[in-house]
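>>> Coordinates only, no sequence provided:
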């Protein structure tokens, strides 16, 4: 893959197609594996019945994953990179608008064809020609300007950390938020949506760290663990996202990089990042752990955080499997063991775990902007129907993009769900050690208003 060129100052529909760069990308990615996948697909249709877009669009054959791969990457290869801007515009609507890269289709392919990998190569070509949704363009500009997708200054990030430590220290005494503290166990990184729109998520995690008596810090640089450039297939900018995080973790000598409850952040930091930076062996320089793993250790394995059974939710609770945590991250068992510990009436959706349906907000869909919302709501109907069948009143969502998508689905399809993170359920029910309780008695339960989804703000 090659570095993308930002042609946003021009009108992309008038800009000439740079055939040479397209040929270079296709040559780099035109492996024997991709050729084999394109050639051996028999059109059996098993991938179609696994796709949320196919199932929610009257089973339109053009929504079949096999068709989408052939109509984008297949045509790019067949035409040897020689095509016009009109083709790129149509391919963009397929590669970005009709696929969330969830990889559910690959689980049902008898030949193990990875459609998402082929769509990602098509996205790389499109990105090189400026044919990506405006929301993703804006995110990449922010990354280049500030080092994070929301364009938040590092000073404001640290101020928000201090604010949340003070605010949530009212309920669990003695909370501090150390910045750039060397030699600790965890360097905690977040999705910038937290300091921008959901600062309570940070405050809740700070409380849990305190109760668990954890050794931790936040970095002043490399604190954004997300990677929206990854969804564009832009290796260059994707590398710019993970390098400061890796460098800071090495500099501070921490044992782990801890990512917040975000799906693609975990995938980027733990699995994809080393390849963006050509790190030998394909492993990050410091091991990466997802928040679900740590919370499972605290509550289930080590009992470092004790749960008051009387404060657990009494009504039915279900769960969302973020694609990059469950299907592509392998954490579905920990998620359920943690959910069972927190919820006496846990109700798994059907299908579940690695076979669960994508919510429709992944693959960059949420930040792609309002012009894609109607399609996002249509494809999300499958998830809405699945959740409604559980009869649950609360859903645990361990990913910000899923959180925003399910918030929108909750309103559109009148699901009546309370949407929470694992952190929130733990904070509501954990037992505060006596010495950490505020003066005057038992810790209060902080009222946390459900925020509005911010996916269409761009």
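Thanks, I have the structure now. Since we're looking at a predicted model, the values are computed, not measured. Numbers count the residues shown, from 1 in each chain.

>>> rest of the way, CA atoms for contacts and neighbours
Will do.

>>> what's the burial count for residue 392?
Neighbour count of residue 392, defined by other Cα atoms under 10 Å: 22.

>>> residue contacts, it?
315, 316, 317, 318, 347, 417 (Cα atoms under 8 Å, 6 or more residues apart in numbering).

>>> so how far is residue 314 from it?
11 Å (Cα to Cα, to the nearest Å).

>>> Could you do residue 424 as well?
15 Å.

>>> can you pull the contacts of the spatially closest residue to residue 333 that is not a sequence neighbour?
Spatially, and ignoring its direct neighbours in sequence, residue 333 is nearest to residue 353 (7.8 Å; Cα to Cα, 6 or more residues apart in numbering). Counting by Cα under 8 Å, 6+ apart, residue 353 touches 321, 326, 327, 332, 333.

>>> Measure how buried the first one is and give me the count.
In this case it means residue 321. Residue 321: 27 neighbours (other Cα under 10 Å).

>>> Confirm that residue 376 sits in a helix.
Yes: assessed with DSSP: H, G, I helix; E, B strand; the rest coil, residue 376 lies in a helix.

>>> so it sits right up against residue 365, yeah?
Yes: using Cα atoms under 8 Å, residue 376 is in contact with residue 365, at 7.4 Å.

>>> here comes the other one, which I'd like you to weigh against the first:
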């Protein structure tokens, strides 16, 4: 394997933390995670890997860096988890800095490599353990730390106060009534069929997306409500840091609001990682065997509305369209077929990427890479080169990205690689193309 060589990057969340900790603290964190928190999967995966290299070309970072073997999935494990185990946890601060760089900026936890491993080794799980160790030490990119702290204090990602949330929703309801007479965005309504949770950005910077979801709800005559308290934001940026304590607190808050309002189901918008925390990571950490209330991604919800005829498409989009498959709802949940039903309902000229569905490449922004902030932007832009090539090869003018992270990540790739495409959410497309009585 070639030498690990990277351009220097300064991130105070990692660098300043490591200036303050000693190596005994580092060993304590490693021992705790690998001996107390890690499951039998760690031992099984480490002892099963044959170093066969079948996972190598599955990784967009490897392909985007001209086949540098240090970016291969197995190499990332060898340079992190295996290194800790070989050194019995006695690692240096420089080692932790290297581990953090690999775990937060060179692996999106997308699990594409799992599709190619003959033994099904989950490298995303192993890299998540590295992140967890870095979290306990405090060596996490500063931008991710800030968002996780906001979740801890306010249960949303942007330090948005409860009164600001209520004012925003009331303002959006007034705006919506200009188009749909007597439209409502109900808050704190008991016994509704659906509790809808929003993305943090939709309350502050992307309010049009929340308005369009409310428009869909009103046209489809859905019996719905939103929280009138803290806990309305479905994002869970603590997942990126592997801050498991905050992660489960946020998920528990969502379910407790659903219990209090006695709703039948929880529906969230277009986000991959939050869906994963809501139905897998958070409930597992809380200790629940199953989700106490059905928890639906926007793709599942839109599929239901279109399939049942509650939403009717007025006119299909004629421009050539392609589709990004978000890792956390496709490889983790298998929603590819439902997603394609929606796209074909909306579009006349749908062109698949190659490869696609559960073998599609990650957007290179997921797993917290875009949330790591400006210091790490070029790491995801370079890793996203193969995604940019995929999009260009389709000749499409519109890229549908049913995930906030994919959406922003592909927008950045579009700007950098001059793809000349428009990136859209399903929510906006449905609101624009549906019949409004």
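Good, I have the coordinates. Keep in mind that this is a model prediction, so the values were computed, not measured.

>>> between residue 424 and residue 314 of the first structure, who's got more neighbours?
residue 424 (17 against 13).

>>> Looks like the more buried one contacts residue 206 (just checking).
No: judged on Cα under 8 Å, residue 424 of the first structure makes no contact with residue 206 at a distance of 11.7 Å.

>>> Just to confirm, what residue in the second structure is aligned with residue 16 of the first structure?
Using TM-score structural alignment as the criterion, residue 16 of the first structure maps onto residue 22 of the second structure.

>>> can you tell me what part of the second structure stretch 181-199 of the first structure aligns to?
Under TM-score structural alignment, the match for stretch 181-199 of the first structure is residues 189-207.

>>> The first structure: matching residues for stretch 123-135 of the second structure?
The aligned range for stretch 123-135 of the second structure is 115-127, by TM-score structural alignment.

>>> who touches the matching stretch?
The contact list for stretch 115-127 of the first structure (Cα under 8 Å, 6+ apart) reads 1, 4-5, 22, 25-26, 29, 34, 65-66, 68-69, 72-73, 76, 88, 91-92, 95-96, 101-103, 105-106, 132, 231-234.

>>> Mean distance between it and the second structure after superposition?
Once fitted to the second structure, stretch 115-127 of the first structure is off its aligned match by 0.6 Å on average (mean Cα distance after the TM-score superposition for the first structure).

>>> Looks to me like residue 395 of the first structure is in a strand.
Yes: under three-state DSSP, residue 395 of the first structure sits within a strand.

>>> check contacts around it.
Counting by Cα under 8 Å, 6+ apart, residue 395 of the first structure has contacts 317, 318, 319, 320, 417, 418, 419, 420.

>>> ok, the third one - contacts?
Spelled out, that is residue 319 of the first structure. 347, 348, 349, 395, 396, 397.

>>> Now do the same for it: its match in the second structure.
Residue 319 of the first structure maps onto residue 323 in the second structure, by TM-score structural alignment.

>>> Look up how far residue 340 of the first structure lies from residue 34 of the first structure.
For residue 34 of the first structure relative to residue 340 of the first structure (Cα to Cα), the value is 41 Å.

>>> Compare these two (neighbour count), which wins?
residue 34 (18 against 15).

>>> The more buried one pairs with which position in the second structure?
Under TM-score structural alignment, residue 34 of the first structure pairs with residue 42 in the second structure.

>>> Is its match located within a helix, as I assumed?
Yes: assigned with three-state DSSP, residue 42 of the second structure falls within a helix.

>>> The spatially most central residue of the second structure: what secondary structure?
With distances taken as Cα atoms, centre = their mean, residue 273 lies nearest the centre of the second structure, 2.9 Å away. Under three-state DSSP, residue 273 of the second structure falls in the helix class.

>>> and it, what pairs with it in the first structure?
Residue 273 of the second structure maps onto residue 264 in the first structure, by TM-score structural alignment.

>>> That match contacts residue 229, doesn't it?
No: contact criterion Cα under 8 Å: residue 264 of the first structure and residue 229 do not qualify, at 11.0 Å.

>>> Read off where stretch 56-64 of the first structure ends up in the second structure.
Going by TM-score structural alignment, stretch 56-64 of the first structure sits over residues 64-72 in the second structure.

>>> Straight-line length of that stretch, end to end?
11 Å.

>>> Buried residues in it, which are they?
Buried residues in stretch 64-72 of the second structure, defined by neighbour count with 16 or more other Cα atoms under 10 Å: 64, 65, 68, 69, 70, 71, 72.

>>> cool, stretch 357-375 of the second structure as well?
357-372, 375.
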